[in-house]
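Chemist: Coordinates for the following, if possible.
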Amino acid sequence: MEISRVHPQLRAMARWVPRVNPGGWAVRNLARAGSRHLVPRARVAGVTIRNVSSGAARVRLYTPEVTGGAALLWIHGGGMVIGAPRQDDRFCAETASQLGVVVASVDYRLAPENPHPTPSEDCLAVWSWLQAGAASQGIDPDRIAVGGASAGGGLAASVVNTLHDDGGAQPAAQWLVYPMLDDRTAARTELDAVSHFVWDNSANRAGWAALLRGISSPGADGVPVDAAPARRADLAGLPQTWIGVGDIDLFHDEARCYAQRLVAAGVPTLLDVVPGAPHGFESLAPHVPVARAFLGRAREWLARAIAPR
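Modeler: Predicted structure coming up:
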C-alpha cells in the first residue's frame, strides 16, 4: 500500500511501525513477552489499576476515584495470539477517568495453545463475574457495555451474540474498535498483495488459523458462528452498537458490512470511518489530532450508551 493513502498526521507512524506476522512461534513468544512486561506507562491521576482473579479468568481492573455506576468489559487485541491487558493501560485508564466507569480488561488465554472457544469462554466468565459482583462495586448490572479492539473487538461481538442467545443479563452496548469479525477475509489471498499497514492479511490468516486450530480453516465450511461473528445470520435484538475503523484498515470492509447488517436488523448502530487511518492508529499515535478526535467521538458515544435510563 502506498504511503500516500495514509492520513498525513499518521504517515510518520505508518513508516516506522513494522508489520508483524505472529504465525511463527519465535515471533509470537517474543511479542507476548513484550506485551506482558511493558514498562508501565504514565499513570492516569485518580485511577487505580490492579490485577484480580475472577475465579475462571484473570482481569486487569481500572477503577476511578469517582464512579457513575457503569462498567466496561474490555477485550484487548493481538490477532488472537498475542497481547495482554497491560498494552491498553493508558486507553483503559483514560476511559475510566473520563467516563467515570470501572473497566475490566480480560486477560484471556491465547491461541493456538488455547483455540476457540477458550478465549470467548474466558471473556464470558468475566462478564458473569462482573454481574455477580456489580452491587459490591457500585455497578448497575444493566449498565455494563462490552467492547474490544481488533481481535478483542471480534471476541466482544462473539460474547454479545452468545449472551443474546443465552437470554440472561444483556450488555447495554457493544463498542467495537476495528473488530476482527470475519475469517473469510483471511481466505481472500488477493488481499495479500495490498500489504496493509500494521496488520496485513498474512498476519490475519495466521491469527484465524490459530483460533480455529483443530476445528476448521479460515474461509472453509464448518467455522462456528460463535467464533466468527460475521457468519451469524440473524443480528436482530443485539444491543446498540458503535463500530470504528479506518478506511485503509484490512478490517474496513467486514466492519462496514457488519454495521450495515446491524442497521438492517433494526439495531441502533453508528459506524465511524476515519479516512487514511490504518489498523491500530489511535493506539500507535494517540496524540495526533485525528486520533484524539476519534477517541473523543468513541467515548462520547459510550457515555451516552451507558448513561442512567
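Chemist: Could you use CA atoms for every contact and neighbour count after this?
Modeler: Fine.
Chemist: Now do the helices in the stretch 101-250 of the chain.
Modeler: 118-133, 151-166, 183-186, 201-211 (DSSP state H, counting those that start in this stretch).
Chemist: In TSV: these, plus mean neighbour count and distance to G244.
Modeler: As requested, the helices of the stretch 101-250 of the chain are exported to TSV (neighbours: other C-alpha atoms under 10 Å; distance: least, C-alpha to C-alpha, whole Å):
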stretch	mean neighbour count	distance to G244
helix 118-133	20	21
helix 151-166	24	10
helix 183-186	22	18
helix 201-211	25	18
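Chemist: So which of these is nearest V288?
Modeler: helix 151-166 (22.9 Å; C-alpha to C-alpha).
Chemist: can you list contacts of that closest one?
Modeler: 74-80, 119-120, 123-124, 146-148, 169-171, 174-181, 226-229, 237-238 (C-alpha atoms under 8 Å, 6 or more residues apart in numbering).
Chemist: I have a second one here; can you model it like the first so I can compare?
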Amino acid sequence: MDPELEAFIPLFPRADLTDPVTERKNLAALAASIPPPDTSGMQIEDRLVPAEVDVPVRIYRPRDARGAIVWMHGGGWVMGDLETEHPWAARLAESSGAVVVSVGYRLAPENPFPAALDDCYAVLGWAVEHAEELGADPGRVAVGGHSAGGGLAAGIALRARDEQGPPICFQLLNQPGLDDRQETWSARTFTDTPWMNRDKVTAAWRHYLGSAPASPYAAPARADDLSGLPPAYIASAELCPSRDEDIEYALRLLRAGVSVELHQWAGTFHGSQAILSVEVSQRQIAELAAVLRRALAG
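Modeler: Modelled structure (predicted):
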C-alpha cells in the first residue's frame, strides 16, 4: 500500500452496510469533513428533473463549458446524495471545464433496482434534450461516476445502446461496481481491505438487487455483448475487491472494438482518493478531470 495512504487507515470507518441509515449519516459526516471546493468560477443550481418520480440534480456550470457529464455518486447504491457528492462534483467541473449534472438517485434498500437506474437514465435524456440550455453541446454529453455510480453509468450506457436512446459520447468509470457474482480473484481475496471489502460488497448488492435477478443493466459485467458502446476510461484500485472485474470489463470492451483507457492505480484502495492530502490521490483526481476534458473536446 502507498505509505501515505497507509497512515490514514486507522481514521477510516469500519466497512459495513448492515445498517444503511446509520451508514448514510457516517458518510455525510465524512463528506462534511473534506475541505470545501472552490466554486467561485461556476454557477450552481439545484433542479428537479421530471420523471416517473422527479429526480433531484445539482448542476455545476463552469465558464465556457463545451460538454457535459451526467455524474452518479458512489455509496454502494445505499448511501450518498447531492451533498455528499458536492466536493467531488464541484472539483470535477472546475478542473475539467465540463458542466456536471450530479444525480440524486433513489437509494436502496427502500428503492431497489431498477429505481436508481431509471432515475439516472431519465436525467441522461433530460441532459441531452436540454444541453444547449445547460451551455453544452448535445453531441458532447458523457456519463460517469464513482463506485456504484460508475456501475450505474455503465448500465445506462448499455440501456441507451439497446433502446437507441440518448447519445453518449464517453464513459468515465472510476472504480465501478460491475459484477454481483464476486467470482474474481480480487473479490474472493480482499476480505479485509479498507473502506470496501467482500462483506460490504455482498451487502451492497443484496440491498440494491432486492428480490430481482441481476440483469446486465444492474450488473454490466453480465452483458454478453459490449460492442457499440461509447469510448471509456476505467480506473481501478489495486487493493479493491472490484479491481479484477473493472480490468476484465475494460478488456472485454477492447475486444468488442470499444476504445478504452485503463489505469490501475498501484498502492491504492477503494475510495482512497478522498484523502486529498496524499500525492497519489491528487494525481487520481487530476487525471479524471484531464480525461474528461480531452473526451469532451471532440
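Chemist: Report the TM-score for the pair.
Modeler: Superposed pair, TM-score by TM-score structural alignment, normalised by the length of the second structure: 0.92. Supporting alignment: 295 aligned residues with a C-alpha RMSD of 2.3 Å.
Chemist: any idea how far the equivalent of I156 of the second structure over in the first structure lies from R188 of the first structure?
Modeler: Aligned by TM-score structural alignment, I156 of the second structure pairs with V159 of the first structure. Distance of V159 of the first structure to R188 of the first structure, given as C-alpha to C-alpha, to the nearest Å: 26 Å.
Chemist: quick one: buried residues of stretch 57-76 of the second structure?
Modeler: For stretch 57-76 of the second structure, the neighbour count (16 or more other C-alpha atoms under 10 Å) marks 57-62, 65-76 as buried.
Chemist: what about the longest helix along the second structure, how far off from the first structure?
Modeler: Secondary structure of the second structure per DSSP state H: the longest helix is helix 279-296. When the first structure is overlaid, helix 279-296 of the second structure sits 1.5 Å from its aligned residues on average, using mean C-alpha distance after the TM-score superposition for the first structure.
Chemist: against the first structure, where does that helix fall?
Modeler: Using TM-score structural alignment, helix 279-296 of the second structure corresponds to residues 289-306 of the first structure.
Chemist: Just give me how far stretch 98-114 of the second structure sits from the chain centre.
Modeler: Stretch 98-114 of the second structure sits 10 Å away from the centroid of its parent chain (C-alpha atoms, centre = their mean, to the nearest Å).
Chemist: which residues in the first structure does that stretch align to?
Modeler: With TM-score structural alignment as the criterion, stretch 98-114 of the second structure aligns to 101-117.
Chemist: can I get the helices of the stretch 101-250 of the first structure in TSV with distance to V27 of the first structure?
Modeler: Formatted as TSV, these follow (distance: least, C-alpha to C-alpha, whole Å):
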stretch	distance to V27 of the first structure
helix 118-133	21
helix 151-166	18
helix 183-186	20
helix 201-211	12
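Chemist: right, so of those helices, which gets closest to D88 of the first structure?
Modeler: Of all the helices of the stretch 101-250 of the first structure, it is helix 151-166 that lies closest to D88 of the first structure, at 11.4 Å by C-alpha to C-alpha.
Chemist: After superposing, tell me the mean distance of that closest one to the second structure.
Modeler: Looks like 0.5 Å for helix 151-166 of the first structure (mean C-alpha distance after the TM-score superposition for the first structure).
Chemist: Now do that helix: distance to the chain's middle.
Modeler: 11 Å.
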